[in-house]
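In: Need a 3D model of the following:
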Amino acid sequence: MTHGSDTIFALSSGGLPSGVAVVRISGPATRNALVSLCGGVPASRRATLRPIRSRNGEELDKGLVLFFPSPNSFTGEDCAELQIHGGRATVRAVLATLGELEGLRPAEAGEFSRRAFMSGRMDLVEVEGLADLIAAETEMQRRLAAEQAAGGLSRLYDSWAKRLTHARAMIEAELDFADEDDVPGSVAASIWDDMRVLQKEIFNHLGEGRIGEIVRDGLKVVIAGPPNAGKSSLLNYLARREVAIVTDVPGTTRDVLHVDLDLLGFAVRLFDTAGLRETEDVVEREGIRRTQLSMAEAHLVLLLSDRPDEDWPALAHGYEGPIIRVLTKSDTRDTAWPSVRSDAMISTRTGSGIDDLLEAVADHLPDIEAGSALALPTRQRHMESLAEARIQIERALACLDGLDIQSEYLRLAGQALGRVTGRVDVENLLDIIFSEFCIGK
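Out: This next block holds a predicted model:
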């Protein structure tokens, strides 16, 4: 199955130079391209060493050539891969030669995956998982993306869609075939218990959206506190590089800076923020406004101060999210310890207490067992469509206007689920009815 008349090609293996570069080709002219460049089409799915030649016969390189005939390829079209040496000039020459062939053009961003979706080889959730797998930087990001790219999340959503289809089929059976001996009366009543269970399953799944967000995008940790409390020093210590301004002049951090850490396989994104204080400086006040906005959106706030007796009661006032109160500059103290209890005491000069602070941050990471499947919603569009499906099921359960209206609510719920995966199927309800009842025997 092809989509349009174009055959596309692109370097698929990343930056150059490299030991090996992989050039991918997909579309109806793939076979012709192989004949032109390699002198013929190799056996399907078998790596074959071939010379790669220009249109005038000049040998550009030798490499492994693989051919994947439609529909058993990544895109569902005829596909080929050229595994060549990864020098810039070599790759440039091969791509230029492909661009000279009739019907071929360079691929657009994401176009191979788009064709895989259009041909039914992947659904939207699997495509998103593939993109996340390529971008994954931590172990938990990799596991989450691999679960989605392999279809784990799609299988869950498809099972829910099938239950909705089955429920509608039972309703249609009662409405349309109630006079048949093979259809027991009030058969639709048996499906409502399952719809209540399904509604609860979707509700619980939506509740895991925060976990999916943290695993995919990282635990958002905001470092807040008064000016000169050591916020930028902590960020720099953790980053092992200068990512923020460190100075004794109060109010020097005017914007929100961040650094990403890998903590127990999870991504943790730490944000340095402007110092919280009363000021007339317009620019600094904007930085403080951004700090307060970041705190409101954070999963966790590290509230830093070297004078907690004075700072913490005022700074924490009105903030209801999780807080770790951090006493800074502990190496400079003698006997003048604060009366307010801290959750951690650190010194970025000596490194004292940093490991304890990271352990306290790790306590706020999701509790996911090592062997558990990560079938979690990860994107806002997932959450919105799933919430719509749950609402429509609730409407069906509460409806007193008849089975036909209840069936319509379930149809809308199925459509919402279909939007998550990109599969809003044309449901053949009669096929399901005939498979479960002996109507018309």
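In: Only C-alpha atoms from now on, for both contacts and neighbour counts.
Out: Fine.
In: Could you count how many residues lie near residue 214?
Out: Residues within reach of residue 214, counting by other Cα atoms under 10 Å, total 21.
In: now swap in the one 5 residues further on and tell me
Out: Under the neighbour criterion other Cα under 10 Å, residue 219 is assigned a count of 27.
In: need the contact list for it.
Out: Contact analysis of residue 219 by Cα atoms under 8 Å, 6 or more residues apart in numbering lists 266, 267, 268, 269, 299, 300, 365.
In: And the furthest pair within those?
Out: Across these, the longest distance by Cα to Cα is 14.5 Å; it joins 266 and 300.
In: Now secondary structure and neighbour count too, for the contacts of residue 219, in JSON lines please.
Out: Formatted as JSON lines, the contacts of residue 219 follow (DSSP: H, G, I helix; E, B strand; the rest coil; neighbours: other Cα atoms under 10 Å):
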{"residue": "266", "secondary structure": "strand", "neighbour count": "23"}
{"residue": "267", "secondary structure": "strand", "neighbour count": "24"}
{"residue": "268", "secondary structure": "strand", "neighbour count": "23"}
{"residue": "269", "secondary structure": "strand", "neighbour count": "20"}
{"residue": "299", "secondary structure": "coil", "neighbour count": "19"}
{"residue": "300", "secondary structure": "strand", "neighbour count": "21"}
{"residue": "365", "secondary structure": "coil", "neighbour count": "20"}
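In: Just name the closest of these to residue 338, please.
Out: Taking the contacts of residue 219 together and measuring to residue 338 by Cα to Cα, the closest member is residue 300, at 23.2 Å.
In: Contact partners for that closest one?
Out: Counted by Cα under 8 Å, 6+ apart, residue 300 has contacts 219, 220, 221, 222, 321, 322, 323, 324, 364.
In: Could you work out the end-to-end span of stretch 120-127 for me?
Out: 11 Å (Cα to Cα, to the nearest Å).
In: biggest helix in the protein, by residue count?
Out: For the chain, the longest helix by residue count, based on DSSP state H, is helix 152-176.
In: To compare with the earlier structure, here is another sequence to fold:
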Amino acid sequence: MPPAAIGVVRVSGPGAREALHALAGRVPKARRASLADLKDVDGAALDRALIFWFPGPATATGEDLAELHLHGGRAVVAAVEASLGAMPGLRRAEPGEFTRRAFENGRIDLAEAEGLADLLAAETESQRVQALGMASGHVSRAVAGWRDRLLGLMAGAEAELNFADEDDVETGDNVARRLISGMGALAGELGEWLARPAAEVIAEGLSVVIAGPPNAGKSTLINALAQRELAIVSPVAGTTRDVIETPLALDGIAMRFSDTAGLRAESTDDIEIIGIDRAKAAVERADILLWLGPPKEAPDHPRAILIAAQLDRWRGDAAAEAEAALADIALSAATGEGMEKLHRYIVEMARTLLPREGEAALRQRQRAALAEAKQWLEIETGSREARDLILLAERLRLAGTALDQITGRAGVEEMLDALFGRFCIGK
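Out: Prediction:
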């Protein structure tokens, strides 16, 4: 948004060439930058700008497209937009309309558009890498490969069903066995993709919950991690009554840290009881748990880091040091001792929850479509259905339809408005 060093105004559609000629008095060579004095319909100067002409369909939107690289002051951009808006057949773009036109004109598919939306919203390095892979077609290429294999299997089924009397066509049980083997192999590959972390984990941030008994140092720890006074610290037990959440990024990984009410067996305070229940629910949903209580009392969690907190208070106490020896790390959030080690612990554990380098994670919508495709490909060997080529061919067709939902070739009309509405006006 203005003001900026440069303001880019894009015109896309059948009127783009005429609009560019009206402002600049000429149309430059295709895909060449040219300096021009822009004027309104009355001949008044608007700006001296770089102009570009991109004839379709080999453009970002698949249509004729003109770009004006203006000085980025508000008045300059507003004056040029006003002149364009006064021309017949031109109107201001809706949010995400250029990207939507690119999708509708086949320049990108739905998975790439979703990746672009995530790239625009990326705030951390892990989000950028994941979104860039999606926008660059990582998932789309995988889907294209799966479709090619499906088409090969479908061709074999159709050949048997329609041309079984031809001498060069494989027939009988051999066809069914080959189909089932191919379907099983493809289902296994889809299962491997479904076993990867969901894209929402990267986009929304891993949930890191700090839990433990009252006065264990939970609020002091989250304040130290956030480097600000996020939670109230008090020696009075039960000070924290609700889950306090703050977004943080550690080594480029987005996380959501939550401070919780102290967990204890009994309480006569109704509000504290509600806080304890919410704390327990947060622990169950946590991707990573930071437990500040006695190690033997830690909840059964697959990714718990046992912390002996308040090191500055109990150092030298033999009993306390013996119990602390059972923890993964001892630290003092008040003095900072051990905080760097905790940082490394959290990051190392977080990396196990993220896709490996070169892997792409799937959105919930994409995962649902992939799971549906996998379901159609899974069939019990030896069953009656496994010997029926018509049913096998139908399963292959339905699996292909499910895959088409990932790239937007089928069944996604209801969610397009919501997706492209996330983009800015100029995108």
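In: Can I get the buried part of the contacts of residue 300 of structure 1 as one PyMOL selection?
Out: Selecting only the buried entries of the contacts of residue 300 of structure 1 in PyMOL, with 16 or more other Cα atoms under 10 Å as the criterion:
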select buried, resi 219+220+221+222+323+324
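In: what sits against residue 76 of structure 2?
Out: Residue 76 of structure 2 neighbours (Cα under 8 Å, 6+ apart): 46, 47, 70.
In: residues contacting the first one?
Out: Under the criterion of Cα under 8 Å, 6+ apart, the contact partners of residue 46 of structure 2 comprise 37, 38, 39, 40, 76, 79, 80.
In: Let's see that with 7 Å instead.
Out: 38, 39, 40, 76, 79, 80 (Cα atoms under 7 Å, 6 or more residues apart in numbering).
In: Spell out which helix or strand contains the first one, please.
Out: In this structure, residue 38 of structure 2 sits in strand 34-39 according to DSSP states H and E.
In: The helix or strand following that strand corresponds to what range in structure 1?
Out: Note on strand 34-39 of structure 2: by DSSP H and E, the next helix or strand toward the C-terminus is strand 45-54. Aligned using TM-score structural alignment, strand 45-54 of structure 2 spans residues 59-68 in structure 1.
In: ditto for stretch 78-87 of structure 2
Out: With TM-score structural alignment as the criterion, stretch 78-87 of structure 2 aligns to 92-101.
In: now stretch 395-407 of structure 2
Out: Residue span in structure 1 matched to stretch 395-407 of structure 2, by TM-score structural alignment: 409-421.
In: how big's the offset between the matching stretch and structure 2?
Out: Superposed on structure 2, stretch 409-421 of structure 1 shows a mean distance to its aligned partners of 0.7 Å (mean Cα distance after the TM-score superposition for structure 1).
In: Mind listing what's buried along that stretch?
Out: 409-421.
In: Helix or strand: which one has residue 307 of structure 2?
Out: Here residue 307 of structure 2 is assigned to strand 304-308, by DSSP H and E.
In: ok, average deviation of that strand from structure 1?
Out: Relative to structure 1, strand 304-308 of structure 2 is 1.4 Å off (mean Cα distance after the TM-score superposition for structure 1).
In: How about residues contacting the following helix or strand past that strand?
Out: The C-terminal neighbour of strand 304-308 of structure 2 among helices and strands, as given by DSSP H and E, is helix 311-314. Residues from elsewhere that reach helix 311-314 of structure 2 (Cα under 7 Å, 6+ apart): 320, 330, 331, 332.
In: Who wins on neighbours among the residues you listed?
Out: That'd be residue 330 among these, by other Cα under 10 Å, with 24 neighbours.
In: Point me to the residue sitting farthest from the middle of structure 1.
Out: Farthest-out residue of structure 1 from its mean C-alpha position, per Cα atoms, centre = their mean: residue 181, at 50.4 Å.
In: Alignment lookup: it to structure 2.
Out: Match for residue 181 of structure 1 (TM-score structural alignment): residue 167.
In: what about the equivalent of residue 290 of structure 2 over in structure 1, neighbour count?
Out: Under the alignment (TM-score structural alignment), residue 290 of structure 2 maps onto residue 302 of structure 1. Per other Cα under 10 Å, the neighbour tally for residue 302 of structure 1 reads 24.
In: And residue 302 of structure 1, how close does it get to residue 326 of structure 1?
Out: According to Cα to Cα, residue 302 of structure 1 and residue 326 of structure 1 sit 7 Å apart.
In: cool, and residue 357 of structure 1?
Out: For residue 357 of structure 1, the distance to residue 326 of structure 1 - Cα to Cα - is 8 Å.
In: Between the two, point out the one with more neighbours.
Out: residue 326 (25 against 18).
In: does residue 245 of structure 2 sit in a helix or strand, and which one?
Out: strand 244-250.
In: What span of structure 1 is that strand aligned with?
Out: With TM-score structural alignment as the criterion, strand 244-250 of structure 2 aligns to 257-263.
In: got the contact list for that stretch?
Out: By Cα under 7 Å, 6+ apart, the list of residues contacting stretch 257-263 of structure 1 reads 138, 239, 244, 267, 268, 269, 270, 271, 272, 273.
In: Also stretch 391-408 of structure 2?
Out: 109-111, 140, 143, 147, 150, 154, 157, 366, 369-370, 372-373, 376-377, 385-386, 410-412.
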